[in-house]
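Asker: Below is the sequence, then the predicted model.
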Amino acid sequence: MARLYTKDHEWIDVAGSIATVGITDYAQAQLGDVVFVELPDAGRAVTKGGDAAVVESVKAASDVFSPVDGTVTEANQALADTPALVNEAPEGDGWFFKVELSGDADLADLMDAAAYKAYTDAL
């Protein structure tokens, strides 16, 4: 499945019943230099639109919301030691957490890459 995006600037890649979640390049650019990331623990239930993680930069602290309902299976521990990965590779090695999906209905209202680009261009 192709990468999908939220209006809150999270991205999600789905492979089977597991999804990887991070923030977009647009979001990291708005935040500036990331200095700290608080990640969810494995086993934590997350809800679509609910806060799941926190990212702090030199400019601000922001919540990272879950694009789907599910259970966290893994957090990207590399971010604890190197939060700058969020700036360096926000849509790659700077991912935040993986979640086991409760179902795929949550994906229906997310944007594809073209729709997300149009959305950010209008901001």
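Answerer: Looks like it came in fine. Numbering: from 1, shown residues only.

Asker: Every contact and neighbour count from this point should use C-alpha atoms.
Answerer: Fine.

Asker: can you map out the strands along the protein?
Answerer: Along the chain, the segments classed as strands by DSSP state E run 4-5, 10-15, 18-23, 34-38, 45-46, 51-57, 61-65, 70-75, 97-101.

Asker: so the fourth one versus strand 61-65, what angle?
Answerer: When you say that, I think you mean strand 34-38. Here strand 34-38 runs at an angle of 50 degrees relative to strand 61-65 (axes from the mean of the first three to the mean of the last three CA atoms, to 10 degrees).

Asker: How about the contacts made by Trp11?
Answerer: Contact analysis of Trp11 by CA atoms under 8 Å, 6 or more residues apart in numbering lists 3-5, 21-24, 67, 91.

Asker: By neighbour count, which of the residues you listed wins?
Answerer: Counting neighbours by other CA atoms under 10 Å, Pro67 comes out on top of these with 30 neighbours.

Asker: Select, out of the strands of the chain, the one closest to Met111.
Answerer: Among these, strand 4-5 comes nearest to Met111, with 5.0 Å by CA to CA.

Asker: this is the comparison structure:
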Amino acid sequence: MSLSPDLKYTSDHEWIAREGDLSTVGVTAHASDALGDVVYLDLPAVGTTIKAGDACGEIESTKSVSDLFAPADGEVVEINEAAVADPGLVNSDPFGAGWLFRMRIAGTPDLLDAAAYAALTAGE
């Protein structure tokens, strides 16, 4: 699995990319592989305030339904309508077209770098 050193990761298998005052959030390839074919996304509504570590949505696959956890405190400013319409994007391009939402972060989240995330998933 190739991990970008430009991204940060959570132990719950989300990634986050900071772009100025906004950050894009998605799930890692490790998570999308474990989920199997993603068939439905329930993402937080625009304007929702989320808190790091709290469930903020759901990802449903042919195998299970899994919670989506907020990677940081902040406000949701955009959801990926293309991924809602075609949840398979989470499987086919989890670090690109399969992003889930954008948020404005409040504070500095405690996140993993690529090496720490690789070490975390090595035993799974």
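Answerer: Received it, and whenever you're ready, just let me know what you need. Quantities reported herein were computed from a predicted structural model and do not represent experimental measurements.

Asker: from the contacts of Trp11 of structure 1, which is closest to Ala45 of structure 1?
Answerer: Of the contacts of Trp11 of structure 1, the one sitting nearest to Ala45 of structure 1 (CA to CA) turns out to be Pro67, at 12.6 Å.

Asker: Chain neighbours aside, what residue packs nearest to the counterpart of that closest one in structure 2?
Answerer: In structure 2, the residue paired with Pro67 of structure 1 is Pro71, using TM-score structural alignment. Once flanking residues are discounted, Pro71 of structure 2 sits nearest to Ala52: 5.0 Å by CA to CA, 6 or more residues apart in numbering.

Asker: residue nearest the centroid of structure 1?
Answerer: For structure 1, the residue sitting closest to the mean C-alpha position, by CA atoms, centre = their mean, is Gly22 at 2.5 Å.

Asker: What's the match for that one in structure 2?
Answerer: Gly22 of structure 1 maps onto Gly26 in structure 2, by TM-score structural alignment.

Asker: show me the contacts for the residue nearest to that match when sequence neighbours are not counted.
Answerer: With CA to CA, 6+ apart as the criterion, Gly26 of structure 2 has its nearest non-adjacent residue at 4.5 Å, and that residue is Trp99. The contact partners of Trp99 of structure 2, by CA under 8 Å, 6+ apart, come to 24-27, 80, 83, 90.

Asker: ok, now Ile105 of structure 2?
Answerer: Residues in contact with Ile105 of structure 2 (CA under 8 Å, 6+ apart) are 21-23, 72-75.

Asker: Among the contacts of Trp11 of structure 1, which pair sits farthest apart?
Answerer: Greatest spatial distance in the contacts of Trp11 of structure 1: Pro67 and Glu91, 15.0 Å, computed using CA to CA.
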